[in-house]
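# Got a predicted model here, sequence first, then my questions.
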Amino acid sequence: MKNILLMGAGKIGEMIAIMLAESGSYHVTVADRDQAALDRMPKHPNIATKMVDALNQEQMDAAAAGKYAVLMACGHVMTHVIAPAAKKAGAHYLDLTEDVKSTRLVKDLAKDSETAFIPQCGLAPGFITIAAYELVKKFDELKDVHLRVGALPEFPSNALKYNLTWSTDGMINEFCQPCEAIVRGELREVPPLEELEHITIDGLEYEAMNTSGGLGTLCETLKGKVQNLNYRTIRYPGHRDILKTLLHDLRLNERQDLLREIFEHSLPTTMQDVIVIFASVSGMKDGRFVQESYSHKVYAREIGGKMHTGIQITTAAGICAMLDLLAEGKLPQKGFVRQEDTSYHDFIANRFGSAYARSHEVATPVVAAAE
């Protein structure tokens, strides 16, 4: 049984702890500086809790010592202390960040590391990168690669048509930071919330707009190989215009603490969400100009006797599957590991990655005990 340090006792951390503990392959120490959050962790023989202030180097080093891997399920602002502590302890490092600067820091740490550093292991970036790259590999020559993901309330009931289902800080960050893209063959930064498009998936109309971080490392991987590459977040129609009013007209992009307070006071959370995943690739294959797409939806459901949201399930399944594949030797064992280094088929066949399996794909339980 491998010993894991999980930094962050929030909703995603809880889901990660449950999945890993119930697999029978991992003992998880969940660390946080919030005792109330730790008290909410499920009671399980393979889950322990520990009060740790990551900003206290002595506490952080002690928590990471002797661990097979350190998983980060807290805000990207903590990357600069947690990732170096993992390296110092000789542990593998995995995180869920969508923040571009944080990933660059992780990449620098990985250059001379004897362990693996695997950032962006969630949904977007994360699984969407793996799914899109599986399509990319089928083409002889690429023209357009489009990635689209939305974590949406199944039953929207306000003007924003949105409920809080994941990190408020993460949501604000992706709508305020510049977005990487490849436009007509050139790597560029494009503004968030722009290039609004309307798309229809399974007969339902959505809108999608630029947001930061969803491409992961694909810009670097596909530079010089694709004409256009972009990532956009899916929302219900009308959401983008209200966000622009809040962020730009009312200038709340300059007062993000206030914006977070408004969202968390005004927008209810929901357990009834749907994760919409869509990727489209066009280019030349066998002398013909063709397009192939990937589409899937994941809904909230019960796991371990408790209801969990779709965003909890998909995000936790991503990082748990990457940890499992690393432990099985199916990923590089040291240095910087990109999401696109992962085999889509290995991921879907994995006991955690199977949370993403579509009906025509062979699916195993999300959590299966070790033999």
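Perfect, thanks for sending it.
# Only C-alpha atoms from now on, for both contacts and neighbour counts.
Noted.
# how close does the closest residue to Pro191 other than its chain neighbours sit to Ala279?
Spatial nearest neighbour of Pro191, excluding adjacent residues (C-alpha to C-alpha, 6 or more residues apart in numbering): Pro178 at 5.3 Å. To Ala279, Pro178 is 21 Å away according to C-alpha to C-alpha, to the nearest Å.
# what does Phe336 give?
Going from Phe336 to Ala279 by C-alpha to C-alpha gives 25 Å.
# ok, now Asp99?
Going from Asp99 to Ala279 by C-alpha to C-alpha gives 21 Å.
# I'd like the distance between the residue nearest to Pro191 and Tyr231.
On the measure of C-alpha to C-alpha, Pro178 and Tyr231 end up 12 Å apart.
# tell me the secondary structure for His198?
Three-state assignment for His198 (DSSP: H, G, I helix; E, B strand; the rest coil): strand.
# I figured it hits Ala208, correct?
Yes: applying C-alpha atoms under 8 Å, one finds His198 in contact with Ala208, separated by 6.4 Å.
# Of these two, which one has the most company?
With other C-alpha atoms under 10 Å as the criterion, His198 and Ala208 differ in neighbour count, and Ala208 comes out ahead with 24 against 13.
# take a look at this one as well, against the first:
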Amino acid sequence: MKILVIGSGRMGLGAAFDLAHSSNVETVTVADLDVERARAVAAAVKSDKVKPAQIDVADDRAVVELMRGHDAAISCVTYFHNVRLARAAVEARVNFCDLGGNNSVVAEELALDEAARAAGMNIIPDCGLAPGMVSVLVAHGARRFDHLEAIHIRVGGLPLEPRPPLNYQIVFSVEGLINEYVERARVIRDGKIVEVDSMTEIERLSFAAPFDEMEAF
């Protein structure tokens, strides 16, 4: 397979590294507006499979043309570009996924379902940490039970060695991180999707040092 990774930040680096070490992946193109950053990712992965490229995600025609040389494209840029990239993927007839980060954006992507089916490709939004990896792990674990009453999911992104003053480390885009605190959260209750205000319904969780007691919301 030939895979296109759009964005050369930390998520793009992680995606490129994993893909480059997958036996069924032939080439990985890492594309960014700043081609030097794309080159830096290619150099960091240390694989002949990884090739840098320059792309402006605002240039729809250029994005479509670049996508057409690949079997799938992964958006590792900030969430507000994802609808535009998903539409480009439909036109290019290339499978597409992204890291999510905003419910309204995901809704617009899901609205492309009919067009995606007609193009013979797939759009899979929200493939980041949560939703995304956590959803896959929960589904995998749930299948191991004969009877399951409830699943409680808690997700955090804290450094192993927290340092003052915030005891935090940026690993996601700042825009996406802030959005998690201001956008209403979607939850499933009694089999129905409902929205609640973020940073509400606070609960306390206990962990080993250095985290000890922490808040979840």
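Noted; the coordinates are in hand. The shown structure was predicted, so the numbers you read here are calculated from the model rather than taken from an experiment.
# Now do the helices in the second structure.
Per DSSP state H, the second structure carries helices over the ranges 10-20, 35-45, 60-67, 82-92, 103-110, 113-119, 133-142, 174-182.
# and those, which is most packed in?
Among the helices of the second structure, helix 82-92 has the highest mean neighbour count (mean count of other C-alpha atoms under 10 Å), at a mean of 23.
# List of residues touching that one?
The contact list for helix 82-92 of the second structure (C-alpha atoms under 8 Å, 6 or more residues apart in numbering) reads 57, 60, 63-65, 67-68, 73, 75, 95-98, 100, 105-106, 108-109, 112, 115-116, 119, 121, 123.
# picking up where we left off before, looking at Pro178 and Tyr231 of the first structure, which is more packed in?
A count of neighbours by other C-alpha under 10 Å puts Tyr231 above the other of Pro178 of the first structure and Tyr231, at 26 against 19.
# Can you get me the start-to-end distance on stretch 178-186 of the second structure?
Between the opening and closing residues of stretch 178-186 of the second structure lies a distance of 16 Å (C-alpha to C-alpha).
# Which residue numbers in the first structure does that stretch align to?
Aligned by TM-score structural alignment, stretch 178-186 of the second structure falls on residues 172-180 of the first structure.
# what about that stretch, distance to the chain center?
When C-alpha coordinates are averaged (C-alpha atoms, centre = their mean, to the nearest Å), stretch 172-180 of the first structure and its chain have centres 15 Å apart.
# could the helices of the second structure go into JSON lines alongside distance to Ile151 of the second structure?
Listed next are the helices of the second structure as JSON lines, based on distance: least, C-alpha to C-alpha, whole Å:
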{"stretch": "helix 10-20", "distance to Ile151 of the second structure": "27"}
{"stretch": "helix 35-45", "distance to Ile151 of the second structure": "36"}
{"stretch": "helix 60-67", "distance to Ile151 of the second structure": "38"}
{"stretch": "helix 82-92", "distance to Ile151 of the second structure": "30"}
{"stretch": "helix 103-110", "distance to Ile151 of the second structure": "22"}
{"stretch": "helix 113-119", "distance to Ile151 of the second structure": "29"}
{"stretch": "helix 133-142", "distance to Ile151 of the second structure": "8"}
{"stretch": "helix 174-182", "distance to Ile151 of the second structure": "22"}
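# out of those helices, which comes closest to Arg189 of the second structure?
helix 133-142 (16.3 Å; C-alpha to C-alpha).
# average distance between the closest one and the first structure?
For helix 133-142 of the second structure, the mean deviation from the first structure after alignment is 2.7 Å (mean C-alpha distance after the TM-score superposition for the first structure).
# Show me how far that helix is from its chain's centre.
16 Å.
# Kindly report the same for stretch 179-195 of the first structure.
20 Å.
# Could you give me the buried positions within it?
Neighbour counts over stretch 179-195 of the first structure (16 or more other C-alpha atoms under 10 Å) mark 179-183, 185, 187, 190-193 as buried.
# center of the second structure - which residue?
Nearest to the geometric centre of the second structure sits Leu99, at 1.5 Å (C-alpha atoms, centre = their mean).
# Quick check: the aligned residue for Leu160 of the second structure in the first structure?
Under the alignment (TM-score structural alignment), Leu160 of the second structure pairs with Glu154 in the first structure.
# ok, its match touching Asp273?
Yes: applying C-alpha under 8 Å, one finds Glu154 of the first structure in contact with Asp273, separated by 4.7 Å.
# of the two, who's got more company?
Legend: neighbour count by other C-alpha under 10 Å for Glu154 of the first structure and Asp273, higher for Asp273 (26 against 17).
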